[in-house]
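Participant: dropping the sequence and predicted coords here.
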Amino acid sequence: MGDANTRILDGPPTTPPPKGEPADHPATEGRWARLRSPRTPRLWFEILLIAVSYWTYSVVRNAVPEQKIQALKNADWIWQTEHSLGIAVERTVNHAVDSVTWLIVTMNYYYATLHFIVTIAVLVWLYRWHPGRYAAARLALFATTGIALIGYYVYPLAPPRLMPDGGFIDTLVHHGTWGSMASGNLASMSNQYAAMPSMHIGWSLWCGITIALLAKPLWCRLLGLLYPTVTLLVIISTANHFWLDAVGGALCLSFGFGLACLWYGALPHRLATVVA
């Protein structure tokens, strides 16, 4: 029955939603629920957030103590572990690709530039065409980066090119190409021993998965899948990372997507494209 006494026994009546809003609108769930509900982001806030976040990431990453001795010990351990697993082919790949000058120079520029450019491009694409999914995807990216910063602090690791007896070629220095904060004249401005996990892999996987799941043209989806694959080849060929650094980057991304799913109740690609 629907009389007032029945409603009292069943519990207090819910507060009616504001005029013009459906009963299940996030505003009726309270401020906390609203924070966890995907919304169309504000452009000025997103630009500011991304700029401040990237600056913070760079500052924190470079502020981590450069524990050279421990970083080299960890690199030796990683290298020996890969030998025991039968996957220690980085040096062979590094020397083979370095012998093709145009290819390795291209990879040097790829390593130095696309890491940032493609990530920003995907964020812009999400903001413009998938505003309802943008916040969740952005949270996954930021959480991935945040957990990586912890990794840089607790596990300093020298890249293969800095191993004194590793026999690797620092391709940027060898070919005199511009652009990487990890080699050459810019090396003093960047932490050289923050190789684990690889955010080139973490970020490129985030881009690739996002594009592959949300883009409509088949060719675009294929490019999304190809991007992290080529990035993996690049970081190995330029001797900037071990295979296991890439595994670390993938694990960080898993954490990022897991947190986004927990916060928003679904993975980014399963949320509505547009929020009213």
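Facilitator: Now that the structure is in, tell me what you want to look at. Residues are numbered from 1 along each chain as shown.

Participant: rest of the way, CA atoms for contacts and neighbours
Facilitator: Will do.

Participant: tell me the spacing between Leu126 and Trp77.
Facilitator: For Leu126, the distance to Trp77 (CA to CA, to the nearest Å) stands at 40 Å.

Participant: neighbour count: the two, which is higher?
Facilitator: Set Leu126 next to Trp77 and count neighbours by other CA atoms under 10 Å: Leu126 wins out with 21 against 13.

Participant: residues of the strand or helix carrying the more buried one that come out buried?
Facilitator: Taking DSSP states H and E as the definition, Leu126 sits inside helix 101-129. Buried residues in helix 101-129, defined by neighbour count with 16 or more other CA atoms under 10 Å: 104-105, 107-112, 114-115, 118-119, 122-124, 126-127.

Participant: next SSE downstream of that helix?
Facilitator: Moving toward the C-terminus from helix 101-129, the next helix or strand (DSSP H and E) is helix 131-154.

Participant: which residue is nearest the middle of the protein?
Facilitator: In the chain, the residue lying closest to the centroid (CA atoms, centre = their mean) is Trp203, at 3.0 Å.

Participant: right, and Tyr109 touches Trp178 too?
Facilitator: Yes. Tyr109 is in contact with Trp178 according to CA atoms under 8 Å; the separation is 7.3 Å.

Participant: please report how far Trp32 lies from Ala137.
Facilitator: Here the distance between Trp32 and Ala137 works out to 19 Å (CA to CA).

Participant: okay, these two: which has more neighbours?
Facilitator: Just comparing Trp32 and Ala137: by other CA under 10 Å the higher neighbour count belongs to Ala137, 24 against 10.

Participant: now do the more buried one against Leu253, distance only.
Facilitator: According to CA to CA, Ala137 stands 11 Å off from Leu253.

Participant: so which elements touch the helix holding Leu126?
Facilitator: Applying 3 or more CA pairs under 8 Å, 6 or more residues apart in numbering; DSSP states H and E, we find helix 101-129 packed against helix 90-98, helix 131-154, helix 171-175, helix 199-214, helix 218-237.

Participant: run the last query once more with 10 Å
Facilitator: Helix 101-129 sits against helix 43-63, helix 90-98, helix 131-154, helix 171-175, helix 199-214, helix 218-237, with contacts defined as 3 or more CA pairs under 10 Å, 6 or more residues apart in numbering; DSSP states H and E.

Participant: to Asp24, which of the ones you listed lies closest?
Facilitator: Taking CA to CA, helix 131-154 is the member of those nearest to Asp24, at 16.6 Å.

Participant: the closest one: which residues count as buried?
Facilitator: Buried-residue list, helix 131-154, by 16+ other CA under 10 Å: 131-149, 151-153.

Participant: stretch 187-198 now?
Facilitator: The neighbour-count check on stretch 187-198 (16+ other CA under 10 Å) flags 190-198 as buried.

Participant: can you get me the start-to-end distance on it?
Facilitator: End residues of stretch 187-198 are separated by 17 Å (CA to CA).

Participant: okay, pairing it with this:
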Amino acid sequence: MATPTTYVASAVVSAVTPLASAPPEYNSEPAWKLPGWAEPVIVTSILFFACFYTRRKYYSVFSSKAPYKSLLDAQSYEFSPTSSRSSSSGDSSPSREGPWSSDDEDESTGFSTSKNLPKQRNCCGVIILTPNSSRFAENWHSRVLYKFPFLMEMFYWILTYAIYRVSHILSQEMFSDDIWDTAQANGLSVLAAEQFTPLRFILPIQEITVQKWFMNGHEGLLTFLNKAYALIHIPGSVFFIAWYYYSAPTHSIFATVRRTVTLCNFLAFTVFALFPCMPPRLLPKEYGFIDTVRRDDAQSVWMSGKFVNHLAAMPSMHFGWSFMIGCTLIYHSGVLGCVGLSYGGRKGKSVQIVGKWWKIWYCALGIAYPTMILVTIIATANHYWLDAIAGGLVGAVALLCNRVFLVLIPLEDLLLWVLRIEKPKPNCGASRR
């Protein structure tokens, strides 16, 4: 008996015209392949090098010669509903202006830290009391965090991956055995929207045309793109967070980018669960797409196995991440200072933290990286054009709404209390140098 999903899939399939000719052949010899352990070692090395490089060199976990300093040490005044938020890093106010900067989520409304009084957090305009974990500052795990504060970023990465797994499981539970039919219908509906709506004037070049161009006479370049798709996304994203943790002028600005990236992931995970979408490479062969990454034996260890959601084409987080990275690099270069988009902002003097050649490099890389990823995801048949557009839109929404995560600060206070850990003052940006 046909299900409603089957009827939807049939209707969408009939709307998109399969290729009249046979699918193109891709007979490239398998390129070199990294051993299975190489990618985890690369990512782990980046993370631990970041921990080591941003450590507090003159602080000993075992026998500290300097007093432990927590996030609360810079705030010694009594709480007042009219008091303003103070900086825990002591940075000047101009660096906090501009569309990318905001008050750090690690800074709290004024409160006294004497005698371990409860923290007073402002949550949606309501002042609530949370446990003060400063009494645990000398616990061994608190001291380890103070020595290596980047470990906190690693913890949030693990939490984000856990939520990705939950979205995958939730999607499978919601659509049960029909998930592949539903995902195929959704994928074909994306193609139909590109080909039979006004979007065809905005996207005149079809995905299959791009892939055919690379497979007919440009196989070597396609092999490079296959490797780029498999091996750059995860290590590159991890390296970006590690680099910006050190390079951002203040932790407040870094936290804004980190919250934006995290919210972008959460929004994408929600779409993955509610709108499973089959990528072009998994569509029936009569539509002509070839899974060149796996034909070239170039798949990543992170993108195979049961822990990967293969029906998560919409939106494209490959492009969404690269788009956010590109915007951050251009912003970091300072070339947009003439329009007030700089670390100084419109109200303050533009703050330039890189030299001329570095400015050119960051700007060029900020344009080239997302452009390369866009070409890659289309040429390898892993995403549709609309996936990339949706990825960019999700990133823009995340930037505008990233402060929504500030409402979770009380939960972080409770978690730290349960774990008997005092969160240390961040060691990045100008506060480190």
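Facilitator: Sure, I can see it. As the structure is a computational prediction, the values presented were derived from the model and not from experiment.

Participant: could you get me the TM-score between them?
Facilitator: Scored against TM-score structural alignment, normalised by the length of the first structure, the superposed chains reach a TM-score of 0.78; 243 aligned residues with a CA RMSD of 2.9 Å.

Participant: quick one: the helix holding Leu126 of the first structure aligns where in the second structure?
Facilitator: Counting by TM-score structural alignment, helix 101-129 of the first structure falls onto residues 219-247 of the second structure.

Participant: how far does the matching stretch stretch from start to finish?
Facilitator: OK, stretch 219-247 of the second structure end separation, CA to CA: 38 Å.

Participant: before we move on, what about stretch 414-430 of the second structure?
Facilitator: Using CA to CA, one end of stretch 414-430 of the second structure lies 29 Å from the other.

Participant: Arg294 of the second structure -> the first structure?
Facilitator: In the first structure, the residue paired with Arg294 of the second structure is Val173, using TM-score structural alignment.

Participant: run a quick neighbour tally on its match.
Facilitator: 14.

Participant: Thr229 of the first structure maps to what in the second structure?
Facilitator: Match for Thr229 of the first structure (TM-score structural alignment): Thr371.

Participant: need the overlap of contacts for Tyr109 and Trp178 of the first structure.
Facilitator: Residues touching both Tyr109 of the first structure and Trp178 (CA atoms under 10 Å, 6 or more residues apart in numbering): Leu172.

Participant: can you name the residues that contact the counterpart of Val89 of the first structure in the second structure?
Facilitator: Matched by TM-score structural alignment, Val89 of the first structure corresponds to Gln206 in the second structure. By CA under 10 Å, 6+ apart, the contact set of Gln206 of the second structure is 191, 194-195, 200, 378, 384-385.

Participant: from those, which would you call buried?
Facilitator: Among these, those classed as buried by 16+ other CA under 10 Å are 191, 194-195, 378, 384-385.

Participant: so can I have JSON lines of those showing distance to Phe405 of the second structure and secondary structure?
Facilitator: Output for these, formatted as JSON lines (distance: CA to CA, whole Å; DSSP: H, G, I helix; E, B strand; the rest coil):
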{"residue": "Leu191", "distance to Phe405 of the second structure": "35", "secondary structure": "helix"}
{"residue": "Glu194", "distance to Phe405 of the second structure": "35", "secondary structure": "helix"}
{"residue": "Gln195", "distance to Phe405 of the second structure": "38", "secondary structure": "helix"}
{"residue": "Ile378", "distance to Phe405 of the second structure": "33", "secondary structure": "helix"}
{"residue": "Tyr384", "distance to Phe405 of the second structure": "30", "secondary structure": "coil"}
{"residue": "Trp385", "distance to Phe405 of the second structure": "30", "secondary structure": "helix"}
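
Participant: could you report the neighbour count for the aligned partner of Leu251 of the first structure in the second structure?
Facilitator: Here Leu251 of the first structure is matched to Leu393 in the second structure, going by TM-score structural alignment. By other CA under 10 Å, the residues close to Leu393 of the second structure number 16.

Participant: what sits against Leu393 of the second structure?
Facilitator: By CA under 10 Å, 6+ apart, the contact set of Leu393 of the second structure is 264, 315, 320, 323, 387, 399.

Participant: in what helix or strand does it lie?
Facilitator: Per DSSP H and E: Leu393 of the second structure is located in helix 385-401.

Participant: what range in the first structure does the helix or strand following that helix sit on?
Facilitator: Remark: after helix 385-401 of the second structure, the chain's next helix or strand is helix 409-419, criterion DSSP H and E. No residues of the first structure are matched to helix 409-419 of the second structure when aligned by TM-score structural alignment.

Participant: mind giving me the packing neighbours of helix 409-419 of the second structure?
Facilitator: strand 119-123, strand 126-130, helix 140-147.

Participant: wait, which of those is closest to Met154 of the second structure?
Facilitator: Proximity to Met154 of the second structure (CA to CA) singles out helix 140-147 among these, at 11.3 Å.

Participant: which helices and strands does that closest one pack with?
Facilitator: In this structure, helix 140-147 of the second structure packs against helix 38-53, helix 151-175, helix 409-419, with contacts taken as 3+ CA pairs under 10 Å, 6+ apart.

Participant: which one of these lies closest to Phe214 of the second structure?
Facilitator: Closest to Phe214 of the second structure of those, according to CA to CA: helix 38-53, at 26.5 Å.

Participant: any buried residues in that closest one, and which?
Facilitator: For helix 38-53 of the second structure, the neighbour count (16+ other CA under 10 Å) marks 39, 43, 46-48, 50-51 as buried.

Participant: can you tell me what part of the first structure that helix aligns to?
Facilitator: Counting by TM-score structural alignment, helix 38-53 of the second structure sits on no residues of the first structure.

Participant: how about residues contacting that helix?
Facilitator: The contact list for helix 38-53 of the second structure, computed with CA under 10 Å, 6+ apart, reads 54-55, 145, 147-154, 231, 234-243, 245-246, 300-302.

Participant: could you rerun that using 7 Å?
Facilitator: Under the contact criterion CA atoms under 7 Å, 6 or more residues apart in numbering, helix 38-53 of the second structure has outside partners 148, 150-151, 235, 239, 242.

Participant: next: stretch 236-243 of the first structure.
Facilitator: In this structure, residues lying in contact with stretch 236-243 of the first structure by CA under 7 Å, 6+ apart are 90, 93-94, 97, 108, 159-161, 168-171, 195, 235.

Participant: pick the one among those closest to Leu218 of the first structure.
Facilitator: Among the contacts of stretch 236-243 of the first structure, Ile235 lies closest to Leu218 of the first structure (CA to CA), at 26.5 Å.
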